Every structure is written in C-alpha cells, then in structure tokens.
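In: Here is my input, please return the structure:
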Amino acid sequence: MNWTFFHKLGSPRWFYDISGRWLPWFAVASALLLTIGLVWGLLYAPEDYQQGNSFRIIYIHVPAAFVAQSVYIMLAACGIVTLVWRMKLADVALRCAAPFGAWMTFVALLTGAIWGKPTWGTYWVWDARLTSMLILLFLYFGVIALSQAISNRDTAAKATAVLAIVGVINIPIIKYSVNWWNTLHQPATFKLTEKPAMPAEMWLPLLLAVLGFYTLFTVCLLMRMRNEVLRRESKTRWAQAELERLS
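Out: Next up is the predicted model:
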C-alpha cells in the first residue's frame, strides 16, 4: 500500500495548498447539488400518497441525519489517527468538523420534530431513534466543550480523541434502533443494497440533496481547517507569506 498521500496529509503546508485547489470544485458541486436537489424535492416532487406534502421535509431531514452520523464517524477516525500516529492535522480536522456535525444533528432533530407532529401526532417521543440522536448531539457538545476547556493543546487533542472514539458506539445504535426496538420512527428511506420503495422522481432529488449536504460539509470543513492551520502555523515563513497575501 502506498502511504505517500497519507504522510503528505500530515504536512500543514501541503494540506493548505491542495485544499485551496479542491475548494472551488467542492463549492460549485455543493451549490449545484443543493439547488437542484432541494428545489426538485421541495417544489416539484409528487406528493406522498399517505403524508401528502408534509413528507417533503425528508429532503432536509434525511441528508442532515446522514451527515450528522457520518461526521461523528469521521471524528472517531481522526481520534484514532491522533492517538496512534500523532498527526496534528487529524486533531485540526476533529475540532473543525465537530461544530458542523452538531448543527446537522440539531437540524435533524428539529426537522424530525416538525415531521413528527402531523405524522405521529407529537413533536417528540422518547423512542430509541430520537433518544440516540439526542445523545449524539450531547456527544458533539462534549467534544466541542472538551477541546475548548483544556488549555494544553496536546492534552486537549488526546482527551477529545478518546471521547470521539468512545462515543462512536452510539452510531450503530442510531442506525439499527428501528430494528432492535419498537419505535415510532420509520425504517431507512432508502438503502444502497435495495431498490428504493419510492418512485425515482422522489428519491433522485433526495439523493442529490444528500450529496449536496456532504459536499457542503466538505467546503465548510476545508475552510475551517485552512483557517486553523494558518493560525497554528502563523510563525512559519510560508504561513506569514500567505497571511500577508490575504491581508
């Protein structure tokens, strides 16, 4: 296996340069995917035969839930890299990704509550899926708070890495909660291994919206990481030259 790319990622300057080339492409992709997916889904997709137009909130709820869980898996992966290989850029990614993951979890909970009122007759129930998503939000808050509460950077990196790794056990609980327990929440809207139950004009915009949310996360992560890398490397010659160029 060629580890050259992996080792290059450990270089703040290399990451800053390559991410600057990637950003415009991800930004354009995000804008296109979100615009097409959300406009198509929210305005032009056919009504659901049971839920009517209230089902359209899935075009925000489902992508937010997907990204919220995926980001936490990324935090755990970054935590492992931080502890095993001592790669400082992994800690930067962990810190920069956590707030976005928290926001996506909040959006998923909020839209789920809005969806739940006409569907279940209540905004909230303490069932397994909703409760485990709420725990995910608290885990994000814990990671963010811990990273800011400890002044020593290395100690904070280790502590947040451990919390991210331990907390990842909640992700399979979220995913399989509708199968393991009797919950109000419906099963997965669509799976990669199965043919979607909904017609193409309903699930295609959902797929575009999901991809749009992921590319939006990528844009936000790269921008936050680039700023953090410049802040941490501010005493180096290349970072000072870049700061002068930007000022």
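In: contacts, neighbours, all on C-alpha from now
Out: Fine.
In: Please name the residues that touch residue 123.
Out: If a contact means Cα atoms under 8 Å, 6 or more residues apart in numbering, then residue 123 has 112-117 as its contacts.
In: And it, how far from residue 134?
Out: Remark: distance between residue 123 and residue 134 (Cα to Cα, to the nearest Å) = 14 Å.
In: joint contacts of those two?
Out: By Cα under 8 Å, 6+ apart, residue 123 and residue 134 have no common neighbours.
In: Make JSON lines from the contacts of residue 123 and add neighbour count, distance to residue 147 and secondary structure to it.
Out: Shown next, in JSON lines, are the contacts of residue 123 (neighbours: other Cα atoms under 10 Å; distance: Cα to Cα, whole Å; DSSP: H, G, I helix; E, B strand; the rest coil):
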{"residue": "112", "neighbour count": "21", "distance to residue 147": "29", "secondary structure": "helix"}
{"residue": "113", "neighbour count": "19", "distance to residue 147": "30", "secondary structure": "helix"}
{"residue": "114", "neighbour count": "17", "distance to residue 147": "32", "secondary structure": "helix"}
{"residue": "115", "neighbour count": "21", "distance to residue 147": "34", "secondary structure": "helix"}
{"residue": "116", "neighbour count": "18", "distance to residue 147": "34", "secondary structure": "helix"}
{"residue": "117", "neighbour count": "13", "distance to residue 147": "36", "secondary structure": "helix"}
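In: okay if I get those as TSV plus distance to residue 246?
Out: TSV is the format used below for the contacts of residue 123 (distance: Cα to Cα, whole Å):
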residue	distance to residue 246
112	41
113	43
114	43
115	44
116	47
117	49
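In: Setting the sequence-adjacent residues aside, check what's closest to residue 130.
Out: Counting by Cα to Cα, 6 or more residues apart in numbering, the nearest residue to residue 130 once its immediate chain neighbours are dropped is residue 109, at 7.4 Å.
In: Could you also give me the structure for this second sequence? I'd like to compare it with the first:
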Amino acid sequence: MSEKKKWMPRWFYQLASPRWSYEIMGKLLPWFAIAAAVLLVIGVVWGLAFAPPERYQGNSYRIIFIHVPSAFLAQSCYLLMAIAGAIGLIWKMKVADLVAKSCAPIGASLAVLALATGAIWGKPTWGAWWVWDARLTSMLILLFLYLGVIALNSAIESDAMAAKATTVLSLVGVVNIPIIQYSVEWWNTLHQPATFKITGKAAMDMQMWAPLLVMVIGFYCFFAVSLMMRTRNEILYRERRSSWVRELIEKQRG
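Out: This is a model prediction of the structure:
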C-alpha cells in the first residue's frame, strides 16, 4: 500500500466501488427506515399531544417540531453535498459524485419545508408570512443554491463535467451556511435566537426540548433513508451496463 493510502481507512476506498456501496446501503436501509419511523411517530405524538403550550406563543409554537429539524437538515445536507463533491473531485470517486447529486433534490425539498413552516409560524408571531430577515433571506439563498446544482446536473450532458461544475458551486455556496447559523447573532433580526442546541443549555423547557430532539434524530434517519435510496438508484443507472447489475436484474426476475 502506498504512503498516500496508509492514513486513509479501508472503507473509504471501498466506497469507490459502486457495487460495494450499493450492497452496504442495502443492508443499512432497513435499520434506518425502522429508526426513522419509530422516532418520527414518537416525536410527533409527544410534541403535538403531550408537550405543554409555550408561555407566549401558545400552541402555535408546535410547528417547531417540523420547522427546526427541516432547517437543520437542509444545512447539513448542503454540507454533505459539498464534502461528497470535493471527495469525488479530489479522489475521482464516482460514488461520491452520485451522493452529491442525490443530496440536491432532498436538500431543496427540506429548504422548501423549512421556509414554508417558518412562514406559517411567522404569521401569528410577526404578523407577516415573510419578512426580508437575515435568517430567512440566507435560507432562501440556500434553496436557490440547491436549485442551481439541480439545474447544472440537468443541463450538462457529461457526468464528469456536471460533477465538477456542481462541486464548484457547492463549495462556493458553503459560505452561506455560517451566515444562516449566526445571522441572528451578527445582525438585528426578527428571527429569534436558537432555542434548540445540541451542546450547551437549551433555551426551552425539557418537556419541549426532548420531543424536539427526538424529531431531529428522526429527520436525520429519514434523510439517510432517502439519500441511500436515491444513491442506489443512481448507481444502478450509471452501472446499468456492468455485469453485476445485469446479474442483479436477472436474479430479481428469477
């Protein structure tokens, strides 16, 4: 093994194999699907039926059980897309490019969900569906970045060229993530500071924080399921002429 490979774990290079990646994702899918289903059901019932009303916002605050996880995940998905694209660009891993490509529509959907639920929450809280707040505006830019990646993937016929172009756009757009995260601290905005923190003391009661944490983890498990399903489909399409895909199709037919 070369000196360059010694410091990298074996599984990292195994990911370069479309067949190995396809099979390992297939083994992980059921576990993540079960975890997502259980956590989301528990989180929704706990948050909507058992969490107490908020002192000032009453029951309208309950939309955070959808809004906060979708906003978190929209940002995490973008970071994953950029990292996967960079790995594909540097190490020439086709599977990494496919992961990056699969992230874009999922992330765009999450950004739309975060913006929509934020608007629904904002109406009773601020008296308006939309304001050009720093947090909201930077979140809208995130959606446009996702749409730009999707458009580039559709417009460029060469898979290699599309992967390079979308990776460049993704890496440039990463600067927007800290802006989303810290905009409420850097500028005077209507959007409230973060009430949910993985580390540090939460700015909300444990009876509200606990079901929200369950929902966040459930959303991440659901994202993993969606990403693996899309990536597996991309692998099958890219490798449709390879012998192992043909064997797989014949096995399923038989």
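In: coming back round to it: for the residue nearest to residue 130 of structure 1, what is the corresponding residue in structure 2?
Out: The alignment partner of residue 109 of structure 1 in structure 2, by TM-score structural alignment, is residue 115.
In: Its match contacts residue 138, correct?
Out: No. Using Cα atoms under 8 Å as the test, residue 115 of structure 2 is too far from residue 138 to be in contact (10.7 Å).
In: that older thread, what strand or helix carries the residue nearest to residue 130 of structure 1?
Out: helix 88-120 (DSSP states H and E).
In: Go through that helix and flag the buried ones.
Out: Judged by neighbour count (16 or more other Cα atoms under 10 Å), helix 88-120 of structure 1 contains these buried residues: 88-102, 104-109, 111-116, 119.
In: dump the residue contacts of the residue mapped onto residue 27 of structure 1 from structure 2.
Out: Matched to structure 2 by TM-score structural alignment, residue 27 of structure 1 sits across from residue 33. Listed by Cα under 8 Å, 6+ apart, the contact partners of residue 33 of structure 2 are 221-222, 225.
In: Under the alignment, what does residue 228 of structure 2 map to in structure 1?
Out: Using TM-score structural alignment, residue 228 of structure 2 pairs with residue 222 in structure 1.
In: got a list of what its match touches?
Out: 19, 23.
In: and the angle for the helix or strand hosting it with helix 88-120?
Out: For residue 222 of structure 1, the enclosing helix or strand under DSSP H and E is helix 200-232. In terms of direction (axes from the mean of the first three to the mean of the last three Cα atoms, to 10 degrees), helix 200-232 of structure 1 departs from helix 88-120 by 150 degrees.
In: distance from helix 200-232 of structure 1 to structure 2 after superposition?
Out: Compared with structure 2 after the fit, helix 200-232 of structure 1 shows a mean deviation of 0.6 Å (mean Cα distance after the TM-score superposition for structure 1).
In: got it, and stretch 91-105 of structure 1?
Out: So stretch 91-105 of structure 1 averages 0.5 Å relative to structure 2 (mean Cα distance after the TM-score superposition for structure 1).
In: what's the offset of that stretch from the middle of its chain?
Out: From the chain centre to the centre of stretch 91-105 of structure 1 is a distance of 7 Å (Cα atoms, centre = their mean, to the nearest Å).
In: Need the residues that contact that stretch.
Out: Contact partners of stretch 91-105 of structure 1, identified using Cα under 8 Å, 6+ apart, comprise 64-65, 67-69, 71-72, 74-75, 78-79, 82, 133-134, 136-137, 140-141, 143-144, 147, 157, 161, 217, 220-221, 224-225, 228-229.
In: Filter those residues down to the ones in helices?
Out: 64-65, 67-69, 71-72, 74-75, 78-79, 82, 133-134, 136-137, 140-141, 143-144, 147, 157, 161, 217, 220-221, 224-225, 228-229 (DSSP state H).
In: Quick check: the counterpart of residue 196 of structure 2 in structure 1 vs residue 41 of structure 1, distance?
Out: Residue mapping for residue 196 of structure 2 onto structure 1 gives residue 190, with TM-score structural alignment as the criterion. If you measure residue 190 of structure 1 against residue 41 of structure 1 using Cα to Cα, the figure is 15 Å.
In: got a list of what the residue nearest to residue 213 of structure 1 when sequence neighbours are not counted touches?
Out: Nearest residue to residue 213 of structure 1, sequence neighbours excluded (Cα to Cα, 6+ apart): residue 63, at 6.2 Å. The contact partners of residue 63 of structure 1, taken as Cα under 8 Å, 6+ apart, are 206, 209-211, 213.
In: Over to residue 51 of structure 2?
Out: Shown in contact with residue 51 of structure 2 (Cα under 8 Å, 6+ apart): 207-208, 211.
In: what's the closest of these to residue 184 of structure 2?
Out: Nearest to residue 184 of structure 2, judged by Cα to Cα, of these is residue 208 at 21.7 Å.
In: So if I had to pick from residue 190 and residue 41 of structure 1, which one is more boxed in?
Out: Neighbour totals were compared for residue 190 of structure 1 and residue 41, and residue 41 leads with 27 against 14 (other Cα atoms under 10 Å).
In: Show me what the more buried one lines up with in structure 2.
Out: So residue 41 of structure 1 corresponds to residue 47, using TM-score structural alignment.
In: before we move on, what about residue 143 of structure 1?
Out: Aligned by TM-score structural alignment, residue 143 of structure 1 pairs with residue 149 of structure 2.
In: what does the residue nearest to residue 213 of structure 1 align to in structure 2?
Out: Taking TM-score structural alignment, the alignment pairs residue 63 of structure 1 with residue 69 from structure 2.
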